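Colleague: Fold the following and give me the result.
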Amino acid sequence: MIANPAVGTLTKEQVADLFLGKSQAFTPIDQNEGSAAYADFYKKAGGRDVAQVKATWSRIVFSGKRQAPRQVADSAAVKKAVAADPKAVGYVDKSVVDSSVKVLFSLD
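Modeller: Sure thing, here's the model as predicted:
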């Protein structure tokens, strides 16, 4: 789990709330829905499988409350988007982390 260096600390629960539409405190950046990282992240952070995540966001979007997190192609694209936005958070493979982002915690 990474954030822009300007972001303070976040707990696993706060991050799950961001990615599951319960909080708008920061801008979540998702990986592509079909990726293994997407499924793994939601299972570990939110305890939900891909179908449950899709159902949650369908309900939120249909209600007009907000849009689902923006999806990008891969870990490198998440890192780039997070580094460019002071309110962004995302999840990436450890191998792409550098000084342009801050590691909040690991879901290993």
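Colleague: CA only for contacts and neighbour counts going forward, please
Modeller: Noted.
Colleague: Centroid-wise, who is the farthest residue in the protein?
Modeller: Distance from the C-alpha centroid of the chain, by Cα atoms, centre = their mean, peaks at residue 63 (21.2 Å).
Colleague: can you map out the strands along this protein?
Modeller: With DSSP state E applied, the chain shows strands at 2-3, 27-31, 70-72, 88-90, 102-103, listed in chain order.
Colleague: before we go on, could you also do this sequence so I can check it against the first one:
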Amino acid sequence: MKNIIILSFFVLMVFASSAVAGDIVLVVNKNNPVSSLSAQDAKMIYLGNKKSWDNGEKIILYSQYDYAVREDFTGKVLSKTGQQFATYWKKALFTGTGRPPIEVKDDAEMKKFIAIDPRGIGYISRAALDDSVKALPIQ
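Modeller: Next comes the predicted model:
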């Protein structure tokens, strides 16, 4: 009986993890020619190590104030907490090695900014995705 409970708990955790993994989506302007990113490229972009799109245009980073969405993104894509991500960018700004992402309030504001910025990249909750922006799958 104890083994069944442990196995049930394990299965539940696996399904819960896979459900949460799909909760955040990277988004770009609909005119951005990029159709997907590798996990490594996504991480490099958000840590300021990749600064230009393939066409040479400067990448403009957007991040969210929304705690739950930001924590989900930084944990799954960057393997960092939101606090570690903020500290990383404060250090980069202080040392002159980079400029932190533009902070927006929530999913709705993120979509507004990305919809008008062809160089921008951001993240939103999958539930907020609509045709105002283009989803960028991470491969």
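Colleague: what's the TM-score for these two chains?
Modeller: The TM-score (TM-score structural alignment, normalised by the length of structure 1) is 0.87; 105 aligned residues with a Cα RMSD of 1.5 Å.
Colleague: on that earlier part again, how much space between the alignment partner in structure 2 of the residue farthest from the centre of structure 1 and residue 61 of structure 2?
Modeller: By TM-score structural alignment, residue 63 of structure 1 lines up with residue 95 in structure 2. In this view, residue 95 of structure 2 and residue 61 of structure 2 are 19 Å apart by Cα to Cα, to the nearest Å.
Colleague: contacting residues around the residue nearest to the spatial centre of structure 1?
Modeller: Centroid-nearest residue in structure 1, with Cα atoms, centre = their mean: residue 90, separated by 3.9 Å. Residues in contact with residue 90 of structure 1 (Cα atoms under 8 Å, 6 or more residues apart in numbering) are 1-3, 28-30, 78-79, 82.
Colleague: Out of those, which are shared with structure 2?
Modeller: Mapping these onto structure 2 (both residues aligned by TM-score structural alignment, their matches' Cα atoms under 8 Å) leaves 1-3, 28-30, 78, 82 still in contact.
Colleague: Filter these down to the buried ones, ChimeraX style.
Modeller: To isolate the buried members of those in ChimeraX, using 16 or more other Cα atoms under 10 Å:
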select :1,2,3,28,29,30,78,82
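Colleague: Just put the kept ones among the contacts of residue 90 of structure 1 in a markdown table and tack on distance to residue 100 of structure 1.
Modeller: A markdown table is the format used below for those (distance: Cα to Cα, whole Å):
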| residue | distance to residue 100 of structure 1 |
| --- | --- |
| 1 | 14 |
| 2 | 10 |
| 3 | 9 |
| 28 | 17 |
| 29 | 16 |
| 30 | 18 |
| 78 | 12 |
| 82 | 9 |
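Colleague: Figure out how far the longest helix seen in structure 2 is from the centre of its chain.
Modeller: Identified as the longest helix of structure 2 according to DSSP state H is helix 2-21. Offset of helix 2-21 of structure 2 from its chain centre (Cα atoms, centre = their mean, to the nearest Å): 25 Å.
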